[in-house]
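S.K.: coordinates only, sequence not included:
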């Protein structure tokens, strides 16, 4: 039995000829960049498709939002689990398995006949994506030479930005010309090619001292995250102070308390509690959650406003929404230089002021102004620039706030918080839109039967939630950012 398990856990050797080529590290970099591209592409492409999926399956807002949430929560719940398993048993085999699971689940999503089937396959897709996310940076760092690592990480970040930017534009084209099933099938060829390259090129893992596995943390983290997001997503239907809502939040708080207690007691916790001893790290992680909640809350609400409120062609909607991630990608490279002049705290406030101004312009535009195209474009640009100035500096000072030996754990935790923020943004967008729509049209109407004027009014009245998120992010970042950086430069 031990011989069988040993063989199953033995990773396939790479092709010797490929390993000895000078370009081998860059081939591996290309492989992990494909994973980064596909992951971000899937996250943004589905946001645009949610209205179409809701119409196809005749689903209310809270139900159709789970097409996005099922993937995100599965990704977040399994990310720390797979991160530890890959440390214990090696990364290559699990990375290839992650790609295989991702593309099989993607193909099944495109074949789904019911919403329930689609949600199940999205969970499987999220598990596959989590295996990729838990491995990509570690594989890159282990393969690329130290002197080229900074450049490689830059290419990796660029692949993420390109995937996020391409999602709305490509999604709009696919929805307009091929139908929603192709938004899932489009990633399958990329994944199939990556499996072949991974099998031939990825080096075998170097496994260090075997750590114990935190079974208690693994059992608690998923239910806690799912319950929080599910309660936020269905709160408009249950009622803010209903027994179900209050009971769900109470149970989620209990699970989080048990998780924190378990992690403090574990010798090898999935989420290292020492990270949260730093006030700056606590504030930084919350700021990251809020930033991504703002980004994906904007995607959710404006997808419904542009596509079904104004009835714009989906290809045009995708191009318009792509302004936000493109602005993020163009601004982020300059954020470090601007941060050095302004300081971490001030740049965070200025960045979120730009985001808040963008949300305010949307509030003056959606369902109000006849010049909504121009105003929306201005708003998307400001939000993208603001997030581009906010995210990278916040990540940097958050990781820098913990001891060097915890930097890897800090980066993994921030990745988890990013996914959690995305989930919260979708949930907040869905619950506020459903709540306002029920107030505008009456309890017996939903978005499928609402006229365009009512839907635009509901989106307009939901946008203040994004403004609250932007203000909260600015305050949290100002509180947690280290002081004195700008003063040192004057």
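M.R.: Here it is on my side, so go on. Values in this document were obtained by computation on a predicted structure and should not be read as measured data. Numbers count the residues shown, from 1 in each chain.
S.K.: going forward, measure contacts between C-alpha atoms and count neighbours the same way
M.R.: Will do.
S.K.: okay, now residue 206: neighbour count?
M.R.: 11 (other Cα atoms under 10 Å).
S.K.: now swap in the one 3 residues further on and tell me
M.R.: By other Cα under 10 Å, the residues close to residue 209 number 7.
S.K.: so how far is residue 284 from it?
M.R.: Using Cα to Cα, to the nearest Å, residue 209 is found at 31 Å from residue 284.
S.K.: residue 347 too?
M.R.: Residue 347 sits 14 Å away from residue 284, going by Cα to Cα.
S.K.: distance from the chain centre to stretch 269-285, please.
M.R.: Centroid separation for stretch 269-285 versus its chain: 20 Å, with Cα atoms, centre = their mean, to the nearest Å.
S.K.: in this structure, which residue is most central in space?
M.R.: Among the residues of the chain, the one closest to the centroid is residue 419, at 3.7 Å (Cα atoms, centre = their mean).
S.K.: that one: which element?
M.R.: Per DSSP states H and E: residue 419 is located in helix 407-441.
S.K.: list the buried ones in the helix or strand just after that helix?
M.R.: Sequence-wise, the next helix or strand downstream of helix 407-441 (DSSP H and E) is helix 452-462. Across helix 452-462, burial judged by 16 or more other Cα atoms under 10 Å covers 452, 454-462.
S.K.: show residues contacting helix 452-462.
M.R.: The contact list for helix 452-462, computed with Cα atoms under 8 Å, 6 or more residues apart in numbering, reads 301-302, 304-305, 308-310, 362-363, 366-367, 429, 432-433, 436-437, 440-441, 447.
S.K.: below is an additional structure, to be compared with the one above:
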């Protein structure tokens, strides 16, 4: 006989198993040679919405200040809380997905992201909005930690770089459309629809993903969860990002910056010690011992720093000189447009004989050329558009190839963790791009040139990581999950 407690426990396990069970794709779709393209298209919904949401929210600041009678320092937490939670949760979300199923976590991530977006649009107070943004970041972490993994495990090995290029282009498109769409929504239907627009897209994405995403075949079981490792990781990333944000203008006491960075370094070191000793670590440090992974992640951080730096620099400089917002936006669009063009068409234009390492070197070298040109030419509209377009092309060639190098060196069973690390590097690069450019602009008239010089040095470092990290890298496994 089973007692009431046993029946309840069995029912609980039954519901948990049901929720974590991944459903297969329809056989007719699964057996089609190009089925992987439908899976990549589904992942692009999340890639697009993630970047759109990152760039669209800043357009609501003025409206939020007026509606909630709040200062800028309070309103900017709408973005900051999201970024802090997202970066801290990317790796644990990827680790959970590696253990329990990447498809399932991606779909549940969209459900959480969509529901939280609706709640943000209905938020009665600024505090509630910030809280809902944290929940939204939880869903975004489940999405982003699995996006790269789902692409690499869906596409055939020979198509992986092209598939990652399409995913990167979807990110660039979201980034490019964010300011324009955000301004349009705020000016017409109000700031709440900046969040509400996510709801219909999220519903379509969940239904599409349910049918076209492949199940997870290779998993990394997790008997226990490393809660101490998670606490150390959250503390390290949150302290570091708060310190970076303070450097870029967040209203915090001067002494707190040193304290935040000290805490970040201390807890970061403790996290790595913990990962060596934990029975089931969040991050298998064997992954980071590979030069392709560790230096590839450094390259990803530098690449996104170079991408986001001009997105802060150009509007501040041009609008400060009296250029209209319309012209500034058009000039700035050249950067993500060049990125999207190269990321999608690069495989057809660049000779196929070039390896991923060659493409990383070519793309990062092109970034150096573009930033050197930006340092030499007048900082005027006529010069900025073509130079930013060239910079975008370089990043569009570099990013998919660099991601392919990283994910090609990560075992299939750890794809979620690898994807989480890639997106964590992206988030840190984004924050550093904003902070370093803002700091450089505090230098008076020479500020813009100083900011470009910083970006040029980072681009040169990207060339170094491409040269040293991807040398000799080969794909040692079949990336696909299902036939």
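M.R.: Nice, I can see it. Please read all numbers here as calculations on a predicted model, not as lab measurements.
S.K.: next, the TM-score between them, please.
M.R.: The TM-score (TM-score structural alignment, normalised by the length of the second structure) is 0.78; 455 aligned residues with a Cα RMSD of 4.1 Å.
S.K.: would you turn the buried residues of helix 452-462 of the first structure into TSV with distance to residue 476 of the first structure?
M.R.: Shown next, in TSV, are these (distance: Cα to Cα, whole Å):
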residue	distance to residue 476 of the first structure
452	37
454	35
455	32
456	31
457	30
458	29
459	26
460	26
461	25
462	22
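S.K.: just the closest of the residues you listed to residue 410 of the first structure, please.
M.R.: Comparing these against residue 410 of the first structure with Cα to Cα places residue 462 closest, at 33.4 Å.
S.K.: ok, which stretches of the stretch 301-450 of the second structure are helices?
M.R.: Using DSSP state H, counting those that start in this stretch, the helices of the stretch 301-450 of the second structure run over 325-349, 356-376, 381-408, 415-441, 447-469.
S.K.: check the mean deviation of the third one from the first structure.
M.R.: In this overlay with the first structure, the average offset of helix 381-408 of the second structure from its partner residues is 3.2 Å by mean Cα distance after the TM-score superposition for the first structure.
S.K.: which other helices and strands does that helix contact?
M.R.: Other helices and strands packing on helix 381-408 of the second structure, by 3 or more Cα pairs under 8 Å, 6 or more residues apart in numbering; DSSP states H and E, are helix 160-188, helix 291-320, helix 325-349, helix 356-376, helix 415-441.
S.K.: packing partners of the helix holding residue 419 of the first structure?
M.R.: Partner elements for helix 407-441 of the first structure (3+ Cα pairs under 8 Å, 6+ apart): helix 61-64, helix 66-89, helix 215-238, helix 279-304, helix 372-400, helix 452-462.
S.K.: buried residues, that helix. List them.
M.R.: Neighbour-count burial for helix 407-441 of the first structure, with 16+ other Cα under 10 Å as criterion, is recorded at 407, 409-438, 440-441.
S.K.: residues contacting the residue mapped onto residue 128 of the first structure from the second structure?
M.R.: Residue pairing (TM-score structural alignment): residue 128 of the first structure is matched to residue 139 of the second structure. Applying Cα under 8 Å, 6+ apart, we find residue 139 of the second structure in contact with 108-113.
S.K.: ok, 10 Å please
M.R.: Counting by Cα atoms under 10 Å, 6 or more residues apart in numbering, residue 139 of the second structure touches 86, 89, 93, 105-117, 133.
S.K.: what of residue 39 of the second structure?
M.R.: Residue 39 of the second structure is in contact with 150-151, 153-155, 163, 208-214, counting by Cα under 10 Å, 6+ apart.
S.K.: of those - the most surrounded one?
M.R.: With neighbours defined as other Cα under 10 Å, the most crowded of the contacts of residue 39 of the second structure is residue 213; it has 32 neighbours.
S.K.: now that one: how far from residue 154 of the second structure?
M.R.: 8 Å.
S.K.: between those two, what contacts are shared?
M.R.: What both residue 213 of the second structure and residue 154 touch, as defined by Cα under 10 Å, 6+ apart, is the set 35-40, 482.
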